[in-house]
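# Dropping a prediction and its sequence here:
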Amino acid sequence: MEEAGCSNAYRNSIGIEFIRIPEGEFNMGSQIDENNWYDNEKPVHRINIGKAFYLSRFLITQKQWVEIMGHNPSKFAGDTHPVDRISWNDAQEFIKKLNEKEGTDNYRLPSEAEWEYACRAGTTTKYSFGDSVSELYEYCYYGNFDIGSHPVGQKEPNPWGLYDMHGNLWEWVQDIYHDSYKGATADGSSREDTDRSCKVMRVLRGGSWQTSAAGCRSASRYYYPPVTRRNSSRVGLRLAREI
């Protein structure tokens, strides 16, 4: 196992590969009005990621999940396929057990802001590669062109070397869902405040093999209850790790 520190890459005890995401600033959200999509990406706001962190190069695979959890919940089976049919609570249990295995508390889900910052990788376009939907299939499984999840890392990576940030599976992040960015933090930390009149939902990012092109944009957001596995053959996770 390579040691985590100031290196640009890190591989842990079960083979999860991480990329160092540098500190920096970006504009989170979008003013684009997409047909048949949600108006939950506004207002655009400035985020300062003040501390570098690691983010897994790929979605967590079924082989990695089984090594920690001892079972495979996935609908679309395959060692190198991303694990699917997991709730947010399941993701937290995986993180807890991985931290215990490695004697650390550094593993976690990324915040929503960290996720979008890493997905954009310095870009300001709809996707990390530009604005053209005609190029999307080079980077993304989406829109039911191919039914089900696919092995990780088969498409082109984003500029920071992260794979499947667009499509394949939706990815759980840490935050409680709000239907706008009003009141969002400016430091990139996760939002844990709740509107007590509403049922708590957790945020999903990135789109899936079933999602429209609009839903696979860098700014797109969705949500599920933290306990649900309904329709979650479209849902997986990617890990962050403190440096």
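Structure's in. What do you need?
# Could you use CA atoms for every contact and neighbour count after this?
Noted.
# May I have the residues that are in contact with the spatially most central residue of the chain?
What sits nearest the mean C-alpha location of the chain, by CA atoms, centre = their mean, is residue 171, with 3.9 Å. Residues counted as contacts of residue 171 (CA atoms under 8 Å, 6 or more residues apart in numbering) are 204, 205, 206, 207, 235, 236, 237, 238.
# Let's see which of the residues you listed end up in strands.
Cross-referencing the contacts of residue 171 against strands under DSSP state E gives 204, 205, 235, 236, 237.
# Against that first model, consider the following:
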Amino acid sequence: MWREHLNGNQVSDKLGKILDRLAETVFKKRYQSVAEVWADLQGYSGRKNSTNTTPQPVVIKTPPKPPTQKFEFDIVTVNSKGQQINCRRGQAECIIEDLGNGVTLEMVMIPGGTFIMGAPSGEVQSSDDERPQHRVTIKPFLMGKYPVTQAQWQQVASFPKLQRDLSPDPSCFKGLNLPVERVSWYDVVEWCARLSKRIGKPYRLPSEAEWEYAARAGTTSPFHVGDTLTTDLANYNGSYTYGSGPKGAYRQKTTPVGQFQQANAFGLYDIHGNVWEWCADPWHDSYKGAPSDGGVWDAGNDNRYQNYIEYLVNFLSNTNNRVLRGGSWCSFPENCRCANRDWYDPDNLNYDLGFRVACAPPTLSP
């Protein structure tokens, strides 16, 4: 019967006998177990029968957990005058992505948790767009240890174009380990898409809630270092002070990522100053109706409007401005606070606009 389906092909006598027995209509003449079939197939393939003819199950190996690397860092706390009052060691895990040509990207594991987003009314030089304070729950995710550098930008910009062209060297201040700047929000979205396609992971901009949660790293003070900021800890316009803090240097340019060796408690560097960091969210002028799930506050996650048309009218009236966080090398210190918010047109190419990337956490096997 089975020979009718060979279409002119031939099989050996040995294999023919095995197939005949498999298709035998008389039950007692058929193979009585898988082990018998396995033994005959071993003989057909030229293998010597072992004493144990029981077929071995196919073992499908579980993919290994993504390689992680633990690293240590200093966590500094200052008092209201900017004087160091504590320094402790912290530890975190990161995943190192190989971008090619010797360029890597370090992504820190950010644990999930719940925090209070925004500034209290009593926070010095805070504004109403940072209120009302509200509770937000964040799922675990990965975030760049540093702002994206010019070396990383150049490497990913060399990957195949998806939607728009990217300048491989857009920055005003040149240096492979300096943060990339003069990149628009649209440029950054394209860069993340190219990276995602090459690496096979969903790289993206962080939501505004994710950014503040990661920046605070469990703190509730204006800065993750405490109640003020100093230019020994961050790159901003030190000609101006915050609260009772001291004046300091005004470098008038970006500094290499990680130059300030103190990180926050999650292991993130350069959170305050250096370059403003784009977030995924469109701008809202307050937190009224903000989501509590840590997602991007867009048309699919907006509690203020009765319908999509009402949202769209507001969206267009705000000209699609996008959120920026963290302050920059030319910012006053109050603009570097964890709660501070700003916005720009997504086409803007200022020399203080950069970003750091986020990504969904790897799926780890139990």
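Thanks, I have the structure now. Computed from a predicted model, the values in this text were never measured in an experiment.
# what's the TM-score here?
With the length set by TM-score structural alignment, normalised by the length of the first structure, the two chains reach a TM-score of 0.92; 235 aligned residues with a CA RMSD of 1.8 Å.
# Which members of the contacts of residue 171 of the first structure are the farthest-apart pair?
Within those, 207 and 238 form the most distant pair, 13.1 Å apart (CA to CA).
# So for those two, which sits in the more crowded spot?
It is residue 207, of residue 207 of the first structure and residue 238, that has more neighbours when counted by other CA atoms under 10 Å, with 31 against 25.
# tell me, which strand in the first structure spans the most residues?
strand 170-176.
# Mean deviation, that strand versus the second structure?
For strand 170-176 of the first structure, the mean deviation from the second structure after alignment is 0.4 Å (mean CA distance after the TM-score superposition for the first structure).
# Give the aligned range of that strand in the second structure.
The alignment of strand 170-176 of the first structure onto the second structure (TM-score structural alignment) covers residues 276-282.
# go on, stretch 113-129 of the first structure?
Aligning stretch 113-129 of the first structure against the second structure (TM-score structural alignment) gives residues 209-225.
# Same question for the matching stretch: list its buried residues.
209-225 (16 or more other CA atoms under 10 Å).
# those helices in the stretch 51-200 of the second structure, which residues are they?
With DSSP state H, counting those that start in this stretch as the criterion, the stretch 51-200 of the second structure has helices at 150-157, 185-199.
# Nearest to residue 297 of the second structure, out of the ones you listed?
Closest to residue 297 of the second structure of the helices of the stretch 51-200 of the second structure is helix 185-199 (CA to CA; 15.9 Å).
# Onto which residues of the first structure does that closest one map?
Residues 88-102 of the first structure are matched to helix 185-199 of the second structure when aligned by TM-score structural alignment.
# average gap between that stretch and the second structure?
Superposing on the second structure places stretch 88-102 of the first structure at an average distance of 0.7 Å from its equivalents, by mean CA distance after the TM-score superposition for the first structure.
# How far away from the center of its chain is that stretch?
On the basis of CA atoms, centre = their mean, to the nearest Å, stretch 88-102 of the first structure sits 16 Å off its chain's mean C-alpha point.
# buried stuff in that stretch?
Of the residues in stretch 88-102 of the first structure, 88, 89, 90, 91, 92, 94, 95, 96, 98 count as buried by neighbour count, 16+ other CA under 10 Å.
# Next, format those residues as TSV and append distance to residue 45 of the first structure.
Converted to TSV, these look like this (distance: CA to CA, whole Å):
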residue	distance to residue 45 of the first structure
88	26
89	29
90	31
91	28
92	28
94	32
95	30
96	32
98	34
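# wait, which of those is closest to residue 39 of the first structure?
residue 88 (23.3 Å).
# ok, now which ones touch that closest one?
172, 202, 225, 226, 227, 228.
# Please repeat the previous calculation with a cut-off of 7 Å.
Contact partners of residue 88 of the first structure, counting by CA atoms under 7 Å, 6 or more residues apart in numbering, are 172, 226, 227.
# out of those residues, which is most surrounded?
Neighbour max across the contacts of residue 88 of the first structure (other CA under 10 Å) = residue 172, 31 neighbours.
# Leaving out chain neighbours, which residue sits closest to that residue?
Leaving aside its sequence neighbours, residue 172 of the first structure sits nearest to residue 204 (CA to CA, 6 or more residues apart in numbering; 4.7 Å).
# Can you get me a residue count around the residue in the second structure that that neighbour lines up against?
Residue pairing (TM-score structural alignment): residue 204 of the first structure is matched to residue 324 of the second structure. When neighbours are counted by other CA under 10 Å, residue 324 of the second structure registers 26.
# for residue 224 of the first structure, same thing?
21.
# Please tell me how far it sits from residue 26 of the first structure.
For residue 224 of the first structure, the distance to residue 26 of the first structure equals 26 Å [CA to CA, to the nearest Å].
# if we can go back for a sec, need the contacts of residue 171 of the first structure in a markdown table (columns: distance to residue 147 of the first structure).
As requested, the contacts of residue 171 of the first structure are exported to a markdown table (distance: CA to CA, whole Å):
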| residue | distance to residue 147 of the first structure |
| --- | --- |
| 204 | 20 |
| 205 | 19 |
| 206 | 17 |
| 207 | 14 |
| 235 | 14 |
| 236 | 16 |
| 237 | 19 |
| 238 | 21 |
